[in-house]
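# sequence first, predicted coordinates after that:
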Amino acid sequence: MTAPYPTLEQMGITSFDSISRYRLRREARADVLKVYYHRPSGSFLSRSKKFTFARPRANVPVEFQKTDAWHQLEDTSPILRQALVELHALLQPAEAPAEDNTSAQATKQQLLADLEHMERVMKDKLDELRRQIDALK
């Protein structure tokens, strides 16, 4: 029996029903995919997983670099492309068109949740650093 999302499974993602969203960004010469999960309060499981995919480059003369055509020669990883297709298919029902007011409210709630999560992470990190400093005394 084949897995419903073989690329995601190959990447180590198995909790398909817990995925809430994903983000893709570019850092230098790599694409970074971050997958976020729904987790209950107090869970020890991570709220996200980060995957980095190097961007392959074609060999071209040096004088050709720094042009727009140079940047078009870089391409995304085929594994990343397939993972994005699977994530989109997995989250498609959750992305059904909704009323504008509901969509704006959902976005606001998500931003507030992200802000609260970031505040908790920063507080925990600051507490950890303070403990490490106290241990050095």
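Received the coordinates, thanks.

# CA only for contacts and neighbour counts going forward, please
Noted.

# correct me, but R29 touches H71?
No. The pair R29 and H71 does not pass the contact test of C-alpha atoms under 8 Å, sitting 10.5 Å apart.

# higher neighbour count, these two?
Set R29 next to H71 and count neighbours by other C-alpha atoms under 10 Å: R29 wins out with 14 against 11.

# okay, the residue lying closest to that one once chain neighbours are set aside and L24: tell me how far apart.
Nearest non-adjacent residue to R29, counting by C-alpha to C-alpha, 6 or more residues apart in numbering: R55, 5.5 Å away. As judged by C-alpha to C-alpha, to the nearest Å, R55 and L24 stand 13 Å apart.

# let's bring in a second one:
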Amino acid sequence: MNKYEALSDMGIQNPQEISKYTLRQEGHGDVLKIYYKRKKGSFLPNSRKYKFGRSIKTVLTDGGKQEFEDIYEISPFLLKAVAELDSIVKQKHESIDRKQELLDEIDHLEKVFANKLAELRDKVKEI
């Protein structure tokens, strides 16, 4: 079973290359644009658009007047794809945050180490 079924059904074979996405409404449909972080020299596109139709649902607007209104609902498949995209993008941001945390800790340790070495050198000079 594929971890990203909706994305796989859309033809996305390398979800690990997804960097971000945008979603907008266009008329009575939705446009999902997925951006990729490709390796240098790749012939694959850096982004790809997917269009989804909206389903029409007729609802009663006012119970007393028997007036109806058409409402366009987002595709359940698109909702599933967006949830999968959110999990991919979130994982990437979490790993970037963790990487930055570790780099900050390394910088701090380098400063502490440099200060301690300077302190020891000063003590050696005093002897």
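Structure received. The structure displayed is predicted, hence computed values, not measured ones.

# about what we covered before: tell me, what's touching R55 and L24 of structure 1 both at once?
Taking C-alpha atoms under 8 Å, 6 or more residues apart in numbering as the contact rule, R55 of structure 1 and L24 both touch D31.

# in structure 1, which spans are helices?
6-10, 68-73, 78-91, 100-136 (DSSP state H).

# for F16 of structure 1, find the nearest of the ones you listed.
helix 78-91 (7.7 Å; C-alpha to C-alpha).

# give the contact list for the spatially closest residue to H38 of structure 1 that is not a sequence neighbour.
Leaving out its chain neighbours, the residue that sits closest to H38 of structure 1 by C-alpha to C-alpha, 6+ apart is S18, at 5.2 Å. If you count contacts by C-alpha under 8 Å, 6+ apart, S18 of structure 1 has them with Y37, H38, R39.

# just give me the neighbour total for Q13 of structure 2.
11.

# identify the residues contacting it.
Q13 of structure 2 makes no contacts at all, as judged by C-alpha under 8 Å, 6+ apart.

# and it, how far from N2 of structure 2?
In terms of C-alpha to C-alpha, Q13 of structure 2 sits 11 Å off from N2 of structure 2.

# if I look at the residue most central in space within structure 1, how far off is T52 of structure 1?
Compute the mean C-alpha point of structure 1, and by C-alpha atoms, centre = their mean the closest residue is K34, 1.3 Å away. As defined by C-alpha to C-alpha, K34 of structure 1 lies at a distance of 9 Å from T52 of structure 1.
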